[in-house]
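Novice: below are the sequence and a predicted model for it; my questions follow.
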Amino acid sequence: MVDISPWPFSGALSVMGLTTSLVGYMHRAPLMWVYFFGLLSLFLLVFTMVRWWSDVVVESTYLGCHTSLVVRNLRVGMVLFILSEVFFFVSFFWAFFHVSIGEISMRTVGQWPPLGVKAIYPWKVPALNTAILLGSGMTVTWAHKAVSVHNKCPAGVLNPNVSSSAVKYEEYNMLVEKGACYQKQAIASMALTVGLGAFFMCIQYEEYYMASFTMADSAFGSTFFIMTGFHGMHVFVGTVFLFICTLRLAYRHFSFNHHYFGLDAAIWYWHFVDVVWIGLFFAVYVWGY
């Protein structure tokens, strides 16, 4: 079994600090304190991510602490985490539709987008970002399939559970070559997915830079930047997660008869990010235009 970990507590503390700094910035708190606590919380979050991932890799790959019970609990924990993220974004969508078609819109705004706000045309940059994320979903799925096949093939080490009479030497070499081939495909697909994620964030930054409205421009600007900004933060975390899995693939951590839940968790998270973006695209960009 694994030891008690302090990283969930420090991760929650860092996220709370970042959220508090953002709220303070919106309510015109002293910028010195906002930046200080924001940067401190960001450093704590990055430190927590690095140490937490390091502990998980060591416990699962080198110490053998991830028993079937631990892996099952990890799966349940990841499902609950994604479920909490679903409700997190539901609150944002609720706020968006409340100000666009709810009582606030009818009494104060009168139209959506509000008068004077020029919404972003959805079928150029946002459509390109949608294609990028959908393409990354395809590449990461291919990587998962390749790892599934590679995981069933020996990676140059004889399996003690199989006698030499059961598997001929030539057949064994074919299995090794097949496993190496699929490992290369998995690494290439994962690297492409990481590149697409980074490309998405660059385009999103350019879209922010070219936007004709800011977060202070009515409820439209507030909900737009909050929803797309938090989604971009999730894309960043997912990209880092997939990058770590790519390195682990290169070091053969997902090898013959070794579970690869870390990769499963990263792919689940990435597909969740894809689904959220599709909802954002049609609600905020297409319908909001």
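Specialist: Nice, thanks for sending it over.

Novice: every contact and neighbour count from this point should use C-alpha atoms.
Specialist: Will do.

Novice: tell me the first helix or strand C-terminal of the helix or strand residue 86 falls within.
Specialist: Using DSSP states H and E, residue 86 maps to helix 68-101. Toward the C-terminal end, the helix or strand that comes next after helix 68-101 (DSSP H and E) is helix 103-104.

Novice: below is structure B, check it against A:
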Amino acid sequence: MSQAVEKYFVPEPSKFPIFGSFALLCIGSGAVMWLNSVGPGPEVFFLGMATLIYMLFGWFGQVIRESEGGKYGKQVDSAFRWSMGWFIFSEVMFFAAFFGTLFYVRVIAVPSLGSELNAGLIWDGFKAAWPTAGPHAADTFSPMEAWGIPAINTLILLTSGATLTWAHWGLTKDNRGQLKLGLLFTILLGAIFLSLQAFEYIHAYEEMNLKLTSGIYGSTFFMMTGFHGLHVTIGAIMLLVMLFRVLAGHFTKEHHFAFEAAAWYWHFVDVVWLLLFVVVYWL
């Protein structure tokens, strides 16, 4: 007996990649001009952001319509899974660069600068200990403590991972009420995390004199935690879209990869924060 061969879906030519390329060009060039006070930097930057939002709404909307129209089969599902996996791997490498930088500074660079070989070459008052106020911090600052808001935020993100898993269980059991409630709790916890992080930044700037310009400690602290906050924001937006789709009746217990992809991303964000809490705040 001959077996039916599944037909692979071939999408129509899309205009959205060129919009995405234009958006990234404007965002990058606009940010550079803005930071250097050259030309219409802010206008170019926000034009890129608006174009990017248009692309995301249009392209993902098209994919959702194709998926809900039953055009995707197992091959497309497999391609989506591989694509999301590689995307998260690229994000792992992104944060690995920051963790590698912090490791190099703390374990290699700072002790090396304090060695006898470099005696007399470093600024007055330098101590080969972390955190260091050098090389460009003019004023003293207080390092961020692990206990307090960072510890609370750790508990919040761990709880959000549990509520998202609970929502996934509801989907696999076709319990739509549990699915909606779990997603809503996860999004709210993400919003609370971001609010507390914003409060932490304000406190750092106003009360601790800890700023992005506070030497290598300030720059690594704000770059690592700030980019993580950006990823939490992106993850919360993804989950909010999933909630809207659930409310619209999308997903079944057999077919729901978009939900799984958003959950993968959120759990990745959770793991990164645990590493940040230990390496940046605690140690």
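Specialist: Perfect, I can see it now. Worth saying up front: this structure is predicted, and the values here are computed from it rather than measured.

Novice: break down the stretch 101-250 of structure 1 into its helices, ranges please.
Specialist: For the stretch 101-250 of structure 1, applying DSSP state H, counting those that start in this stretch gives helices covering 103-104, 125-151, 169-210, 218-250.

Novice: I'd like these as CSV, with mean neighbour count appended.
Specialist: CSV is the format used below for these (neighbours: other C-alpha atoms under 10 Å):
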stretch, mean neighbour count
helix 103-104, 13
helix 125-151, 20
helix 169-210, 18
helix 218-250, 19
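
Novice: quick check: which of these is nearest to residue 68 of structure 1?
Specialist: helix 125-151 (16.9 Å; C-alpha to C-alpha).

Novice: on that earlier part again, now for the helices of the stretch 101-250 of structure 1, which one comes closest to residue 37 of structure 1?
Specialist: Ranking the helices of the stretch 101-250 of structure 1 by proximity to residue 37 of structure 1 (C-alpha to C-alpha) places helix 218-250 first, at 18.0 Å.

Novice: how distant is that closest one from the center of its chain?
Specialist: Here helix 218-250 of structure 1 is found 6 Å from its chain centre; the criterion is C-alpha atoms, centre = their mean, to the nearest Å.

Novice: related to what we said a few turns ago, show me what the helix holding residue 86 of structure 1 is packed up against.
Specialist: helix 218-250, helix 261-280 (3 or more C-alpha pairs under 8 Å, 6 or more residues apart in numbering; DSSP states H and E).

Novice: which part of structure 2 matches that helix?
Specialist: On structure 2, the counterpart of helix 68-101 of structure 1 by TM-score structural alignment is residues 74-107.

Novice: what do you get for stretch 191-208 of structure 1?
Specialist: When structure 2 is aligned by TM-score structural alignment, the counterpart of stretch 191-208 of structure 1 is residues 184-201.

Novice: with structure 1 superposed, average distance for that stretch?
Specialist: Aligned to structure 1 and superposed, stretch 184-201 of structure 2 gives a mean residue distance of 0.8 Å (mean C-alpha distance after the TM-score superposition for structure 1).

Novice: tell me the centre residue of structure 1?
Specialist: residue 238 (2.3 Å; C-alpha atoms, centre = their mean).

Novice: tell me the spacing between whatever residue of structure 2 lines up with that one and residue 262 of structure 2.
Specialist: Under the alignment by TM-score structural alignment, residue 238 of structure 1 pairs with residue 235 in structure 2. From residue 235 of structure 2 across to residue 262 of structure 2, the span is 7 Å (C-alpha to C-alpha, to the nearest Å).

Novice: kindly report the same for residue 160 of structure 2.
Specialist: Going from residue 160 of structure 2 to residue 262 of structure 2 by C-alpha to C-alpha gives 13 Å.

Novice: ok, residue 252 of structure 2 next?
Specialist: 16 Å.

Novice: run a quick neighbour tally on residue 278 of structure 2.
Specialist: 11 (other C-alpha atoms under 10 Å).

Novice: which residue in structure 1 lines up with it?
Specialist: Aligned partner of residue 278 of structure 2 by TM-score structural alignment: residue 282.

Novice: helix/strand/coil for that match?
Specialist: helix (DSSP: H, G, I helix; E, B strand; the rest coil).

Novice: re the thing from before, quick one, which of residue 252 and residue 262 of structure 2 is more surrounded?
Specialist: More neighbours surround residue 262 than the other of residue 252 of structure 2 and residue 262, with 22 against 14 (other C-alpha under 10 Å).

Novice: just checking, the more buried one touches residue 237?
Specialist: No - between residue 262 of structure 2 and residue 237 there is no contact under C-alpha atoms under 8 Å: 9.5 Å.

Novice: measure residue 191 of structure 1 to residue 184 of structure 1 for me?
Specialist: Plainly put, residue 191 of structure 1 is 11 Å away from residue 184 of structure 1 if you go by C-alpha to C-alpha.

Novice: which bit of structure 1 covers stretch 50-58 of structure 2?
Specialist: Under the criterion TM-score structural alignment, stretch 50-58 of structure 2 matches residues 43-51.

Novice: in that stretch, which residues are buried?
Specialist: 44-45, 48-49 (16 or more other C-alpha atoms under 10 Å).

Novice: same question, stretch 92-106 of structure 2
Specialist: Buried, per 16+ other C-alpha under 10 Å, within stretch 92-106 of structure 2: 95, 98-99, 102, 105-106.

Novice: now the two most distant members of these.
Specialist: The two members of these with the most space between them (C-alpha to C-alpha) are 95 and 106, at 16.7 Å.

Novice: what helix or strand is residue 255 of structure 2 located in?
Specialist: Assigned by DSSP H and E, residue 255 of structure 2 belongs to no helix or strand.

Novice: and it, what does it touch?
Specialist: By C-alpha atoms under 8 Å, 6 or more residues apart in numbering, the contact set of residue 255 of structure 2 is empty.

Novice: how far away is it from residue 233 of structure 2?
Specialist: Counting by C-alpha to C-alpha - residue 255 of structure 2 and residue 233 of structure 2 are separated by 26 Å.

Novice: again, but for residue 89 of structure 2
Specialist: Counting by C-alpha to C-alpha, the gap from residue 89 of structure 2 to residue 233 of structure 2 is 19 Å.

Novice: what do you get for residue 84 of structure 2?
Specialist: To residue 233 of structure 2, residue 84 of structure 2 is 18 Å away according to C-alpha to C-alpha.

Novice: ditto for residue 268 of structure 2
Specialist: Residue 268 of structure 2 is 13 Å from residue 233 of structure 2, by C-alpha to C-alpha.

Novice: same thing with residue 192 of structure 2?
Specialist: From residue 192 of structure 2 across to residue 233 of structure 2, the span is 11 Å (C-alpha to C-alpha).

Novice: equivalent analysis for residue 191 of structure 2, please.
Specialist: 8 Å.
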